[in-house]
Each structure stands twice: as C-alpha cells, then as structure tokens.
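[1] Need coordinates for the below:
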Amino acid sequence: MGQKTNEFCYESFAQSIFVIYFLVLYFYLDYSFSKREKLSSFRINPAKVGDLMMDFAAESRIKEARTLIEQGSIGQGLRKFNTLMASFPQDSRVQLHYALALDQQGMEVEAIPHYQKALQLGMRTEDVRVALICLASSYRNVGRHDAALETIERAVEKYKNDAVVQCFYSLILLDNGQSARAVGMLGHLLLQEAAPQKFTGFEQALHNKFDDFKIHRLPSE
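    From the prediction side, this is the model:
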C-alpha cells in the first residue's frame, strides 16, 4: 500500500511538473510572439522614409527660391522654381508657391494654372484657403469675373467666418455688379471685427440697416 501511494505521489508530481512546464512554455511563446508582433509595427518603412526625405528636399528648395526672389534675384528665383517643378511635378506646395511667386510679379495669367493644379493635387487646410483666395484674386485681376465669383464662393463655403475671405468676396461682388451685397457684407464684417464699444448705442441699428441689403447670409447658410 505504501509503495503504491509513493508511486501515485510520484506520478502526480510528474504530471504537475509537466503541466507547469507546458504552461510556462505556452506563455513564453505567446509573449515572444506578441513582442515580435509589436516590434514589427515599429519597423521603418523605406517608402515612408523616402517620402519624408523628398518632402524635406522640396521644402528646403522652395525656401531657397523664395529667398532669392525676396532678395531681388527674381529671375534666378523663378528659374529655381521651374527646376523644382520638373523635380516635383506632383507636389502641391511647389505648385502653390510657384503660383504665389508669379502672382507677386504681376504674372497672374501664368499663376492661375499652378493654383488650379495645387488645388487638384490636394493640400492642407491653410494652404487650400490661401490658394482659393489668391486664385479668385488672380481671376479678378485678369477680368475673369465669373470664375472669380465661383472660386471665392468655394472659399466662403469652407471658411465662412474668415475676414480675409469676406473682404475678397465683397470686392468680387462689386466687380459683378452686386454693390449692395458688397456694402452689406463689409458692414457686417466691420461690426463683427471692430471693438464693440465703438458702436455703443448704434450697434443694433447698424445691424438692421445692413440687414436691409439682404446679404448678411453667406452662400452656405
């Protein structure tokens, strides 16, 4: 009886050791797999590194071209932008900044296609705002009033409380024979942006007067 008890205890002990070993092995392998899986998520993607390097190169060369123009080397700066266009034809920032450079030199006709291309390629929100305002202004300056109105209304829909957008909108409305709407928009903008105390006692009356123009609502409202 004692011998059988000892054998039973030995078998139980052996089984326990086996179970413990199996559990340790299981958790070790599970941990190792999870760790490798997590580490794999931090692997460097060569394609992304390449894109970042190209972004940095483009940004650096844009700054060089802009600096040349700001320092008076306009021809050299524009030539550098031309080279950039060939190197980064699908970079919206290059398109936008080249358009801005041309615009600053009074070359609106040449700038317009680059604003259009920049918007087509897609940009961050602030760059979209700049491109829409400047494209609308360029259309206005070359006498394309319908295109200017359509473009600035796109900006109004996206940035309806933006004072700069509203100012350009009023100018383009004026060009399109909508002087009442232009005056009303500027009046509401003045009431919105100026210090309230400047209109003490008259603010509501002025709002009502500008409301008479029926233009204080933006296209998206």
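[2] From now on I want contacts and neighbour counts done on CA atoms only, so please keep to that.
    OK.
[3] can you give me the helices in the chain?
    Secondary structure of the chain (DSSP state H): helices located at 2-41, 46-70, 74-87, 92-104, 108-121, 125-141, 145-158, 163-175, 179-193, 203-211.
[4] what sits up against the second one?
    Read it as helix 46-70. 74-78, 80-81, 84, 88, 94, 97, 101 (C-alpha atoms under 8 Å, 6 or more residues apart in numbering).
[5] one more time with 7 Å
    Helix 46-70 is contacted by residues 74, 76-78, 80-81, 94 when judged by C-alpha atoms under 7 Å, 6 or more residues apart in numbering.
[6] As CSV, the helices of the chain with mean neighbour count would be great.
    Converted to CSV, the helices of the chain look like this (neighbours: other C-alpha atoms under 10 Å):
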stretch, mean neighbour count
helix 2-41, 11
helix 46-70, 14
helix 74-87, 16
helix 92-104, 22
helix 108-121, 19
helix 125-141, 21
helix 145-158, 20
helix 163-175, 20
helix 179-193, 18
helix 203-211, 15
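[7] any idea how far S92 lies from E157?
    Distance, S92 to E157, by C-alpha to C-alpha, to the nearest Å: 22 Å.
[8] So which residue is dead centre in this structure?
    Closest to where the C-alpha atoms of the chain average out (C-alpha atoms, centre = their mean) is R124, at 1.2 Å.
[9] now the other sequence, so there's something to compare against:
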Amino acid sequence: MLGLEREAVPYYEKSLTLGLSTEQRVGALLGLGSTYRTLGEYENSKAILEQAIQEYPENKEFPVFLAMTLHNLGDHSLAMGMLLKLLAETSADEGIRSYSKAISYYSDKLGQVWD
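    Purely as a prediction, here's the structure:
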C-alpha cells in the first residue's frame, strides 16, 4: 500500500519460511500473492494463492484474490465462476440468497447455451 511492492517481496518470502502463527501466515500468503499480482508476476501470484487455498480452504479472501490473478492471466470464465460461487456461498443479501443455487449452478457454465 506504500508503493514499495518490489521491496516487500523478500520480506514476505522470508517470513513464510519462519514459524508464523496461522493469522500471520494467512496475511503473509495473501500479501505475497497480491503483491506478485500487482507486479505483473501472475504465475507466481497464482501459485501462492492456490497454495493458500489448499492450506486454508475456509478463508474466502484467497479465491477473491486468485480470481483477480486469473483475470490478469486471461482466464475470465474461471475468475467469474469463482466469484459467482463465492457470492452465492457468502452473501447475506436476501435476493442473492434466494437465487444462490442457480448462481452456483451456472457459475461454471457461463458459456453454455441451452436449446
């Protein structure tokens, strides 16, 4: 957030080799994945964020940041699908909740056309 993304990378990388608390590790993984994305290092971002999702599948922030990275990589359908599924799972909005099954169902069928 200070515009020192490139300088932050080695600190994130080093911190992840140390014994961090869960909260600190979550923050470091998100910070590094997001920082790689802002630097245009999309494959590194994707790898870190996918690792984070494997380690912490209950943390919904990781798929959001991964969706941004996938968008940058040109995988728009997968990114949109991830966000739609997450919206259906987590929204408190009554309108979204009433259509959550349909939103989830169509999340990976965005290009499909039915006759």
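[10] and the residue nearest to the centre of structure 1, what pairs with it in structure 2?
    Aligned counterpart of R124 of structure 1 in structure 2: S21 (TM-score structural alignment).
[11] who's in contact with the aligned partner of Y169 of structure 1 in structure 2?
    If you follow Y169 of structure 1 across to structure 2 using TM-score structural alignment, you land on L66. Contact analysis of L66 of structure 2 by C-alpha under 7 Å, 6+ apart lists 46, 49.
[12] again, only this time at 10 Å
    With contact taken as C-alpha atoms under 10 Å, 6 or more residues apart in numbering, L66 of structure 2 is in contact with 30, 33-34, 37, 42, 45-50, 52-53, 72, 78-79, 82-83.
[13] go on, A102 of structure 2?
    Applying C-alpha under 10 Å, 6+ apart to A102 of structure 2 gives the contacts 85, 88, 96.
[14] Mind putting those residues into JSON lines with distance to E7 of structure 2?
    Formatted as JSON lines, these follow (distance: C-alpha to C-alpha, whole Å):
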{"residue": "K85", "distance to E7 of structure 2": "34"}
{"residue": "A88", "distance to E7 of structure 2": "37"}
{"residue": "I96", "distance to E7 of structure 2": "41"}
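[15] preserved in structure 1, out of those residues?
    Mapped onto structure 1 and checked by both residues aligned by TM-score structural alignment, their matches' C-alpha atoms under 10 Å, those keep the contacts I96.
[16] If we only consider the contacts of A102 of structure 2, which is nearest to E5 of structure 2?
    K85 (29.9 Å; C-alpha to C-alpha).
[17] Quick check, the closest one in contact with Y105.
    Yes - applying C-alpha atoms under 10 Å, one finds K85 of structure 2 in contact with Y105, separated by 8.4 Å.
[18] Show me the common contact partners of those two, please.
    Among the neighbours of K85 of structure 2, none is also in contact with Y105 (C-alpha under 10 Å, 6+ apart).
[19] Excluding sequence neighbours, find me the nearest residue to the counterpart of E7 of structure 2 in structure 1.
    With TM-score structural alignment as the criterion, E7 of structure 2 lines up with E110 in structure 1. Distances taken as C-alpha to C-alpha, 6 or more residues apart in numbering place L102 nearest to E110 of structure 1, at 6.8 Å, with adjacent residues excluded.
[20] Contacts only, for the one you found.
    74, 78, 81, 96, 108-112, 114.
[21] any idea how far A14 of structure 1 is from Y28 of structure 1?
    Distance check for Y28 of structure 1 against A14 of structure 1: by C-alpha to C-alpha, it reads 21 Å.
[22] what's the answer for V94 of structure 1, then?
    Relative to A14 of structure 1, and taking C-alpha to C-alpha, V94 of structure 1 is found at 73 Å.
[23] What of Y169 of structure 1?
    Computed as C-alpha to C-alpha, the Y169 of structure 1 to A14 of structure 1 distance reads 86 Å.
[24] what's the answer for L191 of structure 1, then?
    Distance, L191 of structure 1 to A14 of structure 1, using C-alpha to C-alpha: 88 Å.
[25] before we move on, what about L102 of structure 1?
    The gap separating L102 of structure 1 from A14 of structure 1 is 85 Å, by C-alpha to C-alpha.
[26] what's the matching residue for Y26 of structure 1 over in structure 2?
    Aligned against structure 2 by TM-score structural alignment, Y26 of structure 1 finds no counterpart at all.
[27] Spit out the contact partners of Y26 of structure 1.
    For Y26 of structure 1, the contacting residues are 20, 32, by C-alpha under 10 Å, 6+ apart.
[28] can you check E41 of structure 2 too?
    33-35, 69, 72-73.
[29] Then L39 of structure 1?
    Taking C-alpha under 10 Å, 6+ apart, we find L39 of structure 1 in contact with F33.
[30] Having no further points to raise, I will conclude here.
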